[in-house]
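Undergrad: Kindly generate the corresponding structure for this input.
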Amino acid sequence: MSENLDRELMGKETDEREEDTQKGRFLTFNLDKEAYGIEITHVTEIIGIQPVTQVPELPDYIKGIINLRGKIIPVMDVRLRFKKNFREYNDRTCVIVIDIDDLSIGLIVDSVSEVIAIPDTEIVAPPEVGKGGNKYVKGIGKVHSDVILLLDCNRLLNDEDTENLLNI
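TA: Predicted coordinates for the structure are as follows:
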């Protein structure tokens, strides 16, 4: 019994170390000329654009579902979520698969850039602009002379979206 407990505790330590090494690290991607970042802890993988099966009665920014090695994953076009114009997918278009709570979802983005570390001292709160103006942005990372909008993955989907996607 003690051996099982030791293994369990060692597993927790390993998990905590992995979280520490991922803290402050962001996967950056582009939409038009803007750079965005999401915490690497949410990212499970990055894949090329896949054939998407449309599902009726979902918001237009939820493009449908893909079959990823036998697992059905809903995909969201982040451009449309942010009320940008649709752009045809090309060889640079990627799907970033993330986990939000109990749901895996693919985020369709123009291109993926890199994983970078941004220290807390280089992250500032987004400016207040009108009602709900920055509901997806939880911080702004300053990297050299560039600005990276750091997204709050938990706010990309509203409660209704989450409920609809869990029932697919």
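Undergrad: Every contact and neighbour count from this point should use C-alpha atoms.
TA: Fine.
Undergrad: show me what contacts the residue lying closest to residue 48 once chain neighbours are set aside?
TA: Once flanking residues are discounted, residue 48 sits nearest to residue 94: 4.7 Å by C-alpha to C-alpha, 6 or more residues apart in numbering. Applying C-alpha atoms under 8 Å, 6 or more residues apart in numbering, we find residue 94 in contact with 46-49, 107-112.
Undergrad: Most neighbours among the residues you listed, which one?
TA: residue 108 (28 neighbours; other C-alpha atoms under 10 Å).
Undergrad: So what's the gap between the regular element (helix or strand) spanning it and the chain middle?
TA: Assigned by DSSP states H and E, residue 108 belongs to strand 103-109. Distance, stretch centre to chain centre, for strand 103-109: 7 Å (C-alpha atoms, centre = their mean, to the nearest Å).
Undergrad: Do you have the strands of the protein handy? List them.
TA: According to DSSP state E, the chain carries its strands in the segments 25-31, 34-39, 43-48, 62-68, 71-77, 94-100, 103-109, 111-117, 123-124, 137-143, 146-151.
Undergrad: for comparison, sequence B:
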Amino acid sequence: MNVMGKNTESAATGTREYLTFRLGQEEYGIDILKVQEIRGYEQPTRIANAPEFIKGVVNLRGTIVPIVDMRLKFNCTEVEYNSFTVVIILNLRNRVVGIVVDSVSDVMELAPDAIRAAPDIESAIDNGCILGLGSVGERMLILLDIEKLMSNVDMGLVAPAE
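TA: Okay, here's the model as predicted:
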């Protein structure tokens, strides 16, 4: 199985692969095909007047990449930078964006029948950005539409889909 691509078996069954990561006590999943790389956290260069959740920018092999701290964006109570803190570099509609998370767990395959609709509740995440809840054994994953989340008006990091 190719971690960064689809295999033929997955394409035939509708199974998708998700990179899972932690923010506080919650576990989230994003489409593995949107992930470019995973890097250790390094202090970005701050941008004046940027929202608090945009930590700044880093130079990634000649590309200036905005870095969003998802813990601040999702109102996590504690935001601690340690050896597990990582930046997931995403490639979204030809725009490169980094997101800071507490830790990366693993890559999981989820079949469509393992995904349930998310309940309609008020949260720090726009409900339109939640694809659903994935269950794997005892684990519950909040599956994010990361492209939609990054193109929200308050983020404005990725142009909306045409």
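Undergrad: Let me see the TM-score of these two.
TA: After superposition, the two chains reach a TM-score of 0.82 (TM-score structural alignment, normalised by the length of structure 2), with 151 aligned residues with a C-alpha RMSD of 2.6 Å.
Undergrad: about what we covered before: distance to residue 17 of structure 1 added to the strands of structure 1, as TSV?
TA: As requested, the strands of structure 1 are exported to TSV (distance: least, C-alpha to C-alpha, whole Å):
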stretch	distance to residue 17 of structure 1
strand 25-31	14
strand 34-39	16
strand 43-48	17
strand 62-68	29
strand 71-77	29
strand 94-100	20
strand 103-109	24
strand 111-117	16
strand 123-124	23
strand 137-143	24
strand 146-151	23
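Undergrad: With respect to residue 130 of structure 1, which of those strands lies nearest?
TA: The minimum distance between residue 130 of structure 1 and those falls on strand 137-143, with 13.7 Å, by C-alpha to C-alpha.
Undergrad: gap between the two ends of stretch 96-114 of structure 2?
TA: Start-to-end span of stretch 96-114 of structure 2 (C-alpha to C-alpha, to the nearest Å) is 30 Å.
Undergrad: so where in structure 1 does that stretch end up aligned?
TA: Here stretch 96-114 of structure 2 aligns to structure 1 at residues 104-122, judged by TM-score structural alignment.
Undergrad: before we move on, what about stretch 65-77 of structure 2?
TA: Using TM-score structural alignment, stretch 65-77 of structure 2 pairs with 73-85 in structure 1.
Undergrad: Kindly check the end-to-end length of that stretch for me.
TA: 23 Å.
Undergrad: cool, stretch 47-64 of structure 1 as well?
TA: Stretch 47-64 of structure 1 has an end-to-end distance of 16 Å (C-alpha to C-alpha).
Undergrad: so where is that stretch in structure 2?
TA: Counting by TM-score structural alignment, stretch 47-64 of structure 1 corresponds to residues 39-56.
Undergrad: in the matching stretch, what's buried?
TA: Buried residues in stretch 39-56 of structure 2, counted by 16 or more other C-alpha atoms under 10 Å: 41, 53-56.
Undergrad: In this structure residue 158 of structure 2 contacts residue 91, no?
TA: No. Counting by C-alpha atoms under 8 Å, residue 158 of structure 2 stays clear of residue 91, with 9.9 Å between them.
Undergrad: And the two? Which one has more around it.
TA: residue 158 (20 against 17).
Undergrad: so where's the longest helix in structure 1?
TA: In structure 1, assigned by DSSP state H, the helix with the most residues is helix 2-22.
Undergrad: can you list the residues that contact that one?
TA: So helix 2-22 of structure 1 is contacted by 40-41 (C-alpha under 8 Å, 6+ apart).
Undergrad: Compute the inter-axis angle for it and strand 111-117.
TA: Relative orientation of helix 2-22 of structure 1 and strand 111-117, computed by axes from the mean of the first three to the mean of the last three C-alpha atoms, to 10 degrees: 110 degrees.
Undergrad: Next up, the contacts around residue 139 of structure 1.
TA: Neighbour list for residue 139 of structure 1: 123-126, 149-151 [criterion: C-alpha under 8 Å, 6+ apart].
Undergrad: So which of those residues wins on neighbours?
TA: Highest neighbour count within the contacts of residue 139 of structure 1: residue 150, with 24 neighbours (other C-alpha under 10 Å).
Undergrad: Many thanks, have a good one.
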